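K.L.:
fold the following and give me the result.
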Amino acid sequence: MAGVFQKKLQTYRLSQIQQVKLLFEAENFQHDAEILKILADEESIWFGQQKQQVFIQVKAEVAVFFKERRLFPEQQIEQESTSGELLISCQVRHEMQLLPLVRYWLPHVRIIQPVHLQQKLEQDLENYLRSAG
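P.N.:
As a prediction, this is how the structure comes out:
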């Protein structure tokens, strides 16, 4: 569910809403054309945050899959090396748009920029291995 709170578009999980309090009763609801456009144009559930560009290195063994279709949000091929490796970019609003996809393609991909997302991925993997062992 999407809504505006304090002039900011946000998403809400219906399963997490425990109590609803009706503050006023309107006879009709006026849709905001700007909000409807944002919702129509957005490909994900993540609203209210600025998109950030992410650069990912893709090993040659799996490059064909990234050439055939976009596997990351707004994926673009930035560069292809003579060895067949790719440098791709994508646009994300939230790390959850990125990190599960990167984990799926491990060990064939690596986040180049922003560095903090690669560090977060590595920390999550270390925590998992520590807790699983």
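K.L.:
alpha carbons only for contacts and neighbour counts from here, please
P.N.:
OK.
K.L.:
what residue is smack in the middle of this structure?
P.N.:
When C-alpha atoms, centre = their mean is applied to the chain, the residue found nearest the centroid is residue 97 (2.1 Å).
K.L.:
now residue 78: how far from residue 55?
P.N.:
As defined by C-alpha to C-alpha, to the nearest Å, residue 78 lies at a distance of 9 Å from residue 55.
K.L.:
please generate a structure for the following sequence too, so the two can be compared:
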Amino acid sequence: MQKPFPGHKPSHTTKKERERRYAKSNERIAVILSRLYAGEILSMRELADEFDVNLRTIQRDVNERMAGFPIRKNGDRFGLKWAEQNETAFTPEEISVLELLDELSKKQGNAFYSKAHNLLKKLKATAANPFYAKLDMEDIGDKLTVATKIEKAIKQKRLLQCVYKMEENKHDIDIKPLKIANFEGFWYVIAMDARNDIVKKYLLRNISDITVQNETFDVSSEMEEKLENAINVWFDAGKEPFEVRLFIDAEVAKYFRVKPICKNQAIEGEDSDGSIEAVIKITHEMEIVPIVKYWMPHIHIVEPKWLDDMIRKDTEAYLSGEKMI
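P.N.:
This is a model prediction of the structure:
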């Protein structure tokens, strides 16, 4: 038997060593593929440093072990063909919209964000998102399945059977869902009680055990308009809207021009100093009272007088330290 010459290293390895290398190779390829499908463009040299292997190992991974995947190479860098096509398919404005949506999705909780982020990243991978949005919204990530069923029922105008929790009690209810709405950071399902068609607001987080029924219902155009003009959760779909005339001084008028109180806001007068007179329609006084109080003293109600008197009474009671009823 020929003896090995000095310095020669045996080429054979043990079965355990081969299994270890095979598992490590599979793990490395799985990580690379997951990053590719997340939309990343990767560098072979950077991967070699990251996984502490030589460059030829990564090249063999890409050229041989991942040969069946739609990979497009450009020198040292490579990515999935569909990811590059998606990236070039968007205009700069569309990319900005996707990045803004990604930032907004963070405010819906970790469960929602993880799904939305991965989906948006498949459309357009970005290294850093330049947008920041401060939106105080409750986390409904664990209610995505419930929200999906409600959304389906709203689109198809189908009745829902579900369980609704009020304090410590649970109730079986039948509703005609109209909208999923967010008011002051809380998610509501606006729906008609199937027993009498009275519009009610249900906290989404308290809804469970949903069953979509085959029975359908209709929604009037008048009801649709009321829902579209709702300012906050205080709106009352059972009442006829009434006008409120507001005086807004010049110091803050610009904000109400850019972001109207509601869709039906109309500016009916403007003073030389920039102050404006705006008219809105509401169904409940509490749709506008919190807004006026928030912007005091820059805004007050001109008409109706009873509503202005209500706010003045509340303010006087607060300043005097009295308990408001």
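K.L.:
where does the TM-score land?
P.N.:
Both chains were compared after superposition, and using TM-score structural alignment, normalised by the length of the first structure their TM-score is 0.74; 121 aligned residues with a C-alpha RMSD of 2.8 Å.
K.L.:
need the contact list for the residue nearest to the centre of the first structure.
P.N.:
With contacts defined as C-alpha atoms under 8 Å, 6 or more residues apart in numbering, the neighbours of residue 97 of the first structure are residue 73.
K.L.:
could you rerun that using 10 Å?
P.N.:
Contacts were defined as C-alpha atoms under 10 Å, 6 or more residues apart in numbering; by that measure residue 97 of the first structure touches 44-46, 72-73, 91.
K.L.:
secondary structure element for residue 195 of the second structure?
P.N.:
Taking DSSP states H and E as the definition, residue 195 of the second structure sits outside all helices and strands.
K.L.:
neighbours of the residue lying closest to it once chain neighbours are set aside, how many?
P.N.:
The shortest distance from residue 195 of the second structure to any non-neighbouring residue, by C-alpha to C-alpha, 6 or more residues apart in numbering, is to residue 174 (7.7 Å). Here the number of neighbours of residue 174 of the second structure (other C-alpha atoms under 10 Å) works out to 20.
K.L.:
what does the one 4 residues further on give?
P.N.:
Burial of residue 178 of the second structure, expressed as a neighbour count using other C-alpha under 10 Å, amounts to 22.
K.L.:
quickly find the element holding it.
P.N.:
Per DSSP H and E, residue 178 of the second structure falls inside strand 169-183.
K.L.:
buried stuff in that strand?
P.N.:
Judged by neighbour count (16 or more other C-alpha atoms under 10 Å), strand 169-183 of the second structure contains these buried residues: 174-182.
K.L.:
what does stretch 76-94 of the first structure rub up against?
P.N.:
When contacts are defined by C-alpha under 10 Å, 6+ apart, stretch 76-94 of the first structure is touched by residues 44-64, 66-67, 69-75, 97-98, 108-113.
K.L.:
could I get the full set of strands for the first structure?
P.N.:
Per DSSP state E, the first structure carries strands over the ranges 2-5, 8-11, 52-58, 76-80, 86-92, 109-113.
K.L.:
list the helices and strands the third one packs on?
P.N.:
On a contact count with 3 or more C-alpha pairs under 10 Å, 6 or more residues apart in numbering; DSSP states H and E, strand 52-58 of the first structure meets helix 63-68, strand 76-80, strand 86-92, strand 109-113, helix 115-132.
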